[in-house]
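# got a sequence here, can you build the structure:
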Amino acid sequence: MADILQNSDDLHILVRLFLAAFVVLGLLPPFKKRLSKILDYLTHLGRPEMPGMDGEAAVQERFSAASSPMSDIEYFVFTRLAQGGKKGMTPAAVAKSLHMDRQLIRKALRSLRRKGFIHFAPDWKMAQRVTLSKQGQALAMAEGLIPKLTHRSS
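Next comes the predicted model:
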């Protein structure tokens, strides 16, 4: 260590390497965020719309297709969001109510968003709230997760 401090040229190189690593680590999260948005765009680009199908039929077709079924965790999260009501829930509240890791819940939420079953909305507390999309509501009603309220005539 004393040899490094005596030679000032090596010290300048080490400082520059440290600063370069610091900058790269600082740029990594925004880069990952942009990359995930690009990948989401590219995956939606390859899925053609199904003409002639209404929203609920398209949801049933998409859900029942063998190419994109929900995983168990996605189904648990989807069920919990359906039970959460129209106001939705924060990702942290979903993780806490299911007693699961937040990272796992975030991954399931991203997958459900890509499949079109949920969407994120900003909250007045500067948090994100997750609610079911129209497709997600249709699927939840078809699965019996959201009861259909009907008026009984007496």
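# going by C-alpha atoms from here, please, whenever you check contacts or count neighbours.
Noted.
# all strands in the protein, in order from the N-terminus.
Using DSSP state E, the strands of the chain run over 118-122, 128-132.
# can you list the helices and strands that the last one packs against?
Contacts defined by 3 or more C-alpha pairs under 8 Å, 6 or more residues apart in numbering; DSSP states H and E place strand 128-132 against helix 72-83, helix 91-98, strand 118-122.
# list the buried ones in the second one?
For helix 91-98, burial by neighbour count (16 or more other C-alpha atoms under 10 Å) applies to Pro91, Ala92, Val94, Ala95.
# OK, contacts around the third one?
Residues near Val94 by C-alpha atoms under 8 Å, 6 or more residues apart in numbering: Val77, Arg80, Leu81, Ile105.
# same check on the first one?
Pro91 makes contacts with Arg102, Ile105, Arg106, Gln128, Arg129, Val130, as judged by C-alpha under 8 Å, 6+ apart.
# how close does the closest residue to the last one other than its chain neighbours get to Leu81?
Closest residue to Val130 apart from its sequence neighbours, by C-alpha to C-alpha, 6 or more residues apart in numbering: Phe120 at 4.7 Å. Distance of Phe120 to Leu81, computed by C-alpha to C-alpha, to the nearest Å: 12 Å.
# before we go on, could you also do this sequence so I can check it against the first one:
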Amino acid sequence: MMRAWILPMLLVLCGSAVATGMVLKGTPTTAAAVLLAFLALAGVNSPLIFPRSIGAGEAQRRSAVDGRPIVYWRPGCTYCIRLRLRLGRHARRLHWVNIWRDPAGAAEVRVANDGNETVPTVIVAGRPHTNPDPAWVRENLSSRPR
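Have a look, this model is predicted:
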């Protein structure tokens, strides 16, 4: 779990160093903007933005029991971030699989996308949907039991 925080912590430290240098040079407003940009990047790359990932096998087992969709994603993917942010609080109702941490999940994505690791790939009722519209995913969540 600690490895997941390395990049966000590095971004915060780098942003702090750059901002400190800018403040010392006499540009505190620019320094604040740069620090905010680094903090935003750190937040987007932190484990806080995505619900805890599980393995593909566990996600498939849970989905078979509760009928909730599975989202295959990877860190740094802008489309995955867009999906996560637009789902808001509903994102926790999906099963999230990080394909960079789970080789079985990466294999599932390749099968669904003609050998490509295109994410986000959302599995709803056993059918894959590559980079679906977040509103469509939310719609499919509302038709499923909580």
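# need the TM-score between these chains.
Here the superposed chains carry a TM-score of 0.29, computed using TM-score structural alignment, normalised by the length of structure 2; 79 aligned residues with a C-alpha RMSD of 5.4 Å.
# number of residues surrounding the residue nearest to Val130 of structure 1?
19 (other C-alpha atoms under 10 Å).
# so it makes contact with Gln128?
Yes. Counting by C-alpha atoms under 8 Å, Phe120 of structure 1 touches Gln128, with 6.2 Å between them.
# name the SS class of Val97 of structure 2, please.
Using DSSP: H, G, I helix; E, B strand; the rest coil as the criterion, the local structure at Val97 of structure 2 reads strand.
# quickly find the element holding the residue nearest to Pro8 of structure 2 when sequence neighbours are not counted.
Take Pro8 of structure 2 and drop its neighbours on the chain: the residue closest to it by C-alpha to C-alpha, 6+ apart is Ala42, 4.1 Å away. Assigned by DSSP states H and E, Ala42 of structure 2 falls within helix 28-44.
# and the contacts of that helix?
Counting by C-alpha under 8 Å, 6+ apart, 7-9, 11-12, 14-16, 18-20, 22-23, 49, 76, 81 sit against helix 28-44 of structure 2.
# same thing but at 6 Å, please
Pro8, Leu11, Val12, Gly15, Ala19, Met22 (C-alpha atoms under 6 Å, 6 or more residues apart in numbering).
# now do the buried residues in the one helix or strand the third one maps to.
When elements are defined using DSSP H and E, Val12 of structure 2 is found to belong to helix 6-24. Residues of helix 6-24 of structure 2 classed as buried by neighbour count (16+ other C-alpha under 10 Å): Pro8, Met9, Leu11, Val12, Leu13, Gly15, Ser16, Val18, Ala19, Thr20, Met22.
# and Arg61 of structure 2, how many residues sit next to it?
12.
# hang on, the earlier thing: shared neighbours, Phe120 and Gln128 of structure 1?
Residues touching both Phe120 of structure 1 and Gln128 by C-alpha under 6 Å, 6+ apart: none at all.
# still on that earlier bit, tilt between the helix holding Ala42 of structure 2 and helix 6-24?
Counting by axes from the mean of the first three to the mean of the last three C-alpha atoms, to 10 degrees, helix 28-44 of structure 2 lies at 180 degrees to helix 6-24.
# how about stretch 22-33 of structure 2: buried residues?
Met22, Ala31, Ala32.
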